[in-house]
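K.L.:
What would the 3D arrangement of this be:
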Amino acid sequence: MIINPVLPGFNPDPSICRAGPDYYIATSTFEWYPGVQIHHSTDLVNWSLVCRPLGRASQLDMRGNPDSCGIWAPCLSYADGLFWLVYTDVKRLDGNFKDAHNYLVTAPAITGPWSDPVYVNSSGFDPSLFHDEDGRKWFLNMVWNHRTDSVGGSPKHPAFAGILAQEYDAAAGKLIGEAVNIFAGSDHGLVEGAHLFRRNGWYYITVAEGGTGYGHAVTMARSRDLTGPYQLHPDTFLMTSKDAPDAVLQRAGHGQMVETPEGEIYHTHLCSRPLPGMRRSPLGRETAIQKCVWGEDGWLRLAQGGLVPDVKVPAPDPLSRKAPDKATHRDFTGVTLPEEFQWLRTPQPERIFSLTGTALRLHARESIGSWFEQALVARRQEHLSFRAETSVHFAPRSYQQAAGLVHYYNRNKFHYLAVTWHEGQGRVLTILSCPGDWPDGRLQFPLEQPVALPEVGAVELAMGVNGANLQFLYRLTGDDWQAIGPVLDASVISDEGGRGEHASFTGAFVGMAAFDTSGSAIEADFDRFAYIPQDG
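P.N.:
Reported below is the predicted structural model:
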């Protein structure tokens, strides 16, 4: 069985393609660097990260990009012996404008080398590239209309002005001909995330609608001509959880179909698993897969019937079994950063971290939550309950210097257990918390008094997250773990925390952070990191 979500934790907007027996899914990474995650599978059940293709300054520089901007909705395809990847780099979130720039990169193999980007257009986000049977290529993206009251966090339908299609000349590296608005979507509105599929003389288009919250959906239509007009699916939607509040997989929408070598159809989609009893999704928007079947009327539907996606889905190979989740322990003795970790925005990682052979060394830069250059290295939270541990060697000389363990969403949503310095106590432990204070990002300090530490020596830090509750812990060498500070609200480190639904698009991360607002770039060494799933 396929057990959903197949890519747990922050992995939204899944674009799927097949090259021979191999399947690949590309997902959005927003402000996290390197850009785009690509996972590989041969059975649609077990997936492994194979590359993040946008990893150098000539391809991507997101310094200054606001939270939840950056890389939106990549589309991965395979044609003419190449992998093609199109994506948007969004430079503005709030207000009437988006400043969404679309690019294309190619590679002869999924692991690269990936080319420098070719600029395509900036008329809207969520691009896709369709390779037609006659060899022509078509570039699609939604078109953004700024002449509305649609602003970040409160999307209105008129801003989502339809799906544009324009021919792309690969040899010339540019769009040709006129752009045509081929599909305005259904009455559900907020049309985006378009993908084309051709079958039996029909062009089928699937789009995301309803916003990426609890009204999300995959809408389907078809036409005999690529540029339309398109006729809506008899059910309008291929899948949605909008009318199923008790479904495990909520917010279902935005995905793409793929055909197996045997002719079976599967469709990816994003989803979320909100905390029980509340509409908060710390794991962000995750990737799931549904089996679909063609009806006698020529329309695609979920194999299980209805519109609601399933957690368990028949796999192409009935003998495929999902590998169990395991704890991950890293000691940072290698020469490269372990694959699960990312950082924020900058194409110059050497300025914020290095591997010493025995530790991950953070070079403290700007404040936690900076949009430009902050030393934060973290991995996705993939389970509603987990424990994380690390050990830090750090000798601060000022209260402007801190290093420690962080549960992080963005600059308005984090909890941070940090070693720092206090005028009266010397080296201390403190907690810096920002529980969703938008737009100001004001801090709270849950400890009444910082906890005094020895002047030197390693400090071990941990957090235990159980659903909506987070408890920090610490210990010194040879001591037992002890709790520090009150139980904190982990639910706010979620898509819906703070500003609420439609305002944040990533997911919770857990990792190591250091800042030095004095500008001295003090160093902090972390010699291990453990992530231990504790879901049932």
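K.L.:
C-alpha from now on. contacts and neighbour counts both.
P.N.:
Fine.
K.L.:
so who does Val456 touch?
P.N.:
Applying C-alpha atoms under 8 Å, 6 or more residues apart in numbering, we find Val456 in contact with 394-395.
K.L.:
Tell me how far the residue lying closest to Glu259 once chain neighbours are set aside lies from Leu76.
P.N.:
Spatial nearest neighbour of Glu259, excluding adjacent residues (C-alpha to C-alpha, 6 or more residues apart in numbering): Ile265 at 4.7 Å. Distance from Ile265 to Leu76, counting by C-alpha to C-alpha, to the nearest Å: 17 Å.
K.L.:
residues touching His131, list them.
P.N.:
So His131 contacts 79, 137-138 (C-alpha under 8 Å, 6+ apart).
K.L.:
next up, for comparison:
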Amino acid sequence: MIHNPVLRGFEPDPVILRVGDDFYIATSTFEWYPGVRIHHSRDLVNWRALGGVLDSRHLLDLTGVPDSGGIWAPGLSYADGLFHLVFTVVDTYAEGWKDLPNYVTTAPSVQGPWSDPVPLHGRGFDVSLFHDDDGRSWLLNMRFDWRPDRDMFAGIELQEYDRGTGSLLGEPRTISVGTAAGVAEGPHLYKKDGWYYLVHAEGGTGYEHGAAVARSRDLFGPYQPDPAGPLLTSRHDPSLELQKAGHCSLVRTSTDEWYAAHITARPYAERGRCVLGRETALQPVTWTEDGWPRIKGGVPAVTVPAPALAAAPVPPEPVTDRFDGLGPQWSTLRRPPTPDWIEAAPGRLRLHGGQSPVGRRAPSLVARRVTASRCTFETRLTFLPRTSDHLAGLTAYYNTRNWHYLYVTAEDDGSPVLTALSCAAGELTAHPVRIPLRPGLPVVLRAELDGPALRFSYSCDDDETGPHSLPLDLDATVLSDEHADEFHDGQLRVLGFTGAMLGLWAQDLDGTGVHADFAYATYQEDHA
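P.N.:
Below is the predicted model:
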């Protein structure tokens, strides 16, 4: 059986692809490196993280992108013996404007090397490539219209793409404006039995989210929506365990079975906040006698039958990472993990202090996704701060405006102290906890997520009575898409598209040079 979500935690906008016996899912990464995460499976049940595609500034520059900007909804396809990745880098999205450069890169293997990205256009986002059986290829995207008196979601565009030159041909054509649900985006095109099937997201990214399908005998339409309604949605049933279902892509197995990869979310309360962000799930797809794809009931199921493929287990991820390199479970914020600020060696991850928590050019944060509502994260820190401008520790993080931080810094007299700081919608709270530490003595820091609650604790090497819990009752739900969304005077200011992360953070606010050493990181889910 397939147990959903198959990719847990912050893994949205899945595009699924089969090449031979191998299945790949690519997901959005927004402001995090490496850009575009890839997972691999041979049976659709067991998935292994391969890491990210866009792993250097040569391939992707995220300097200064806004929270939940950066990489939106990539498209992954295969033709001519090459993987083709198309992606949007969202540089601006607020106050009615969007700057949306789109690129294409190719590689002989999904693990690279990837070619220099070639710019395509900036008319919209959620790009994907469709390779027709006549040898021609087509780029799809939603069309963004900035004009205040227009619907900014102006329909689904199609334009020919020349695989040989990596360039666009002719003029774009609008092939669909979606359904009455509105917000047509995330398009993917498929061909079966002489029909072109357009699958796209609709209804926005929240609890009204869904996926629709339309078909045409002609590539350019007109496309007739499925008269049965949405292919998939949770919008009509708040009791479903999997909410926000939509944004589908389809795959056909070697055993001629079809599946849809889609977004979903698991709120902690009915229609509540989703700390785990938007996740990836799979649903079987059947075809009606008159040629429409259907998901049972049009709703997402937690457990579904797996395809008739040989089981292909993958090794479990180690609970404790001692940093013999930086594994695929880790991401870095807005800049790639280059040696000028991060050094991984067995038994030590050294972070050279970076910008403040609101800095968008050079933060020093390495983090991993929260994949369960109950989990713990622990590290052992050695840090010698000289002033209050030097900070290092453990964070439960969503974006620059929403996080909790357990950190070591220095008092005015230079003595080290352990304390905590929180930020919710940009408002700082300095918690009244200050625990003196011995200079140079390592300290173990621990975060425990217990549904909507977050607890910090610590212990020192010379203290046999620990760990000690900090007397703080922290709200984990500020680390959610719903809390991160911000509107002022009716204008969008901040989007929440990612998910909660647990990470290691260091700041050098006076620029005098300071580093922090982390001996290990342990992440463990509580399945009780």
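K.L.:
quick revisit: neighbour-wise, which of Ile265 and Leu76 of structure 1 wins?
P.N.:
Using other C-alpha atoms under 10 Å as the criterion, Ile265 of structure 1 and Leu76 rank with Leu76 on top: 26 against 20.
K.L.:
Tyr23 is in contact with the more buried one, correct?
P.N.:
No - between Leu76 of structure 1 and Tyr23 there is no contact under C-alpha atoms under 8 Å: 10.7 Å.
K.L.:
what are the ranges of the strands in the stretch 401-528 of structure 2?
P.N.:
402-410, 416-424, 427-430, 435-436, 443-450, 453-460, 468-469, 474-475, 486-488, 491-494, 501-508, 515-525 (DSSP state E, counting those that start in this stretch).
K.L.:
Also the stretch 251-400 of structure 2?
P.N.:
258-265, 279-287, 293-294, 303-304, 320-321, 330-333, 342-345, 348-352, 364-369, 374-383, 390-399.
K.L.:
contact partners of the second one?
P.N.:
The list of residues contacting strand 279-287 of structure 2 from outside it, by C-alpha under 8 Å, 6+ apart, reads 2, 4-14, 257-265, 293-296, 300-301, 304-305.
K.L.:
6 Å instead?
P.N.:
4-12, 258-265, 293-295 (C-alpha atoms under 6 Å, 6 or more residues apart in numbering).
K.L.:
what does it correspond to over in structure 1?
P.N.:
Under TM-score structural alignment, the match for strand 279-287 of structure 2 in structure 1 covers residues 286-294.
K.L.:
What separation is there between Ser370 of structure 1 and Ala514 of structure 1?
P.N.:
12 Å.
K.L.:
Correction: the previous question concerned Arg222 of structure 1.
P.N.:
From Arg222 of structure 1 across to Ala514 of structure 1, the span is 52 Å (C-alpha to C-alpha).
K.L.:
Then Leu93 of structure 1?
P.N.:
27 Å.
K.L.:
More neighbours: which of these two?
P.N.:
Legend: neighbour count by other C-alpha under 10 Å for Leu93 of structure 1 and Ala514, higher for Ala514 (33 against 21).
K.L.:
what does that one align to in structure 2?
P.N.:
Match for Ala514 of structure 1 (TM-score structural alignment): Ala506.
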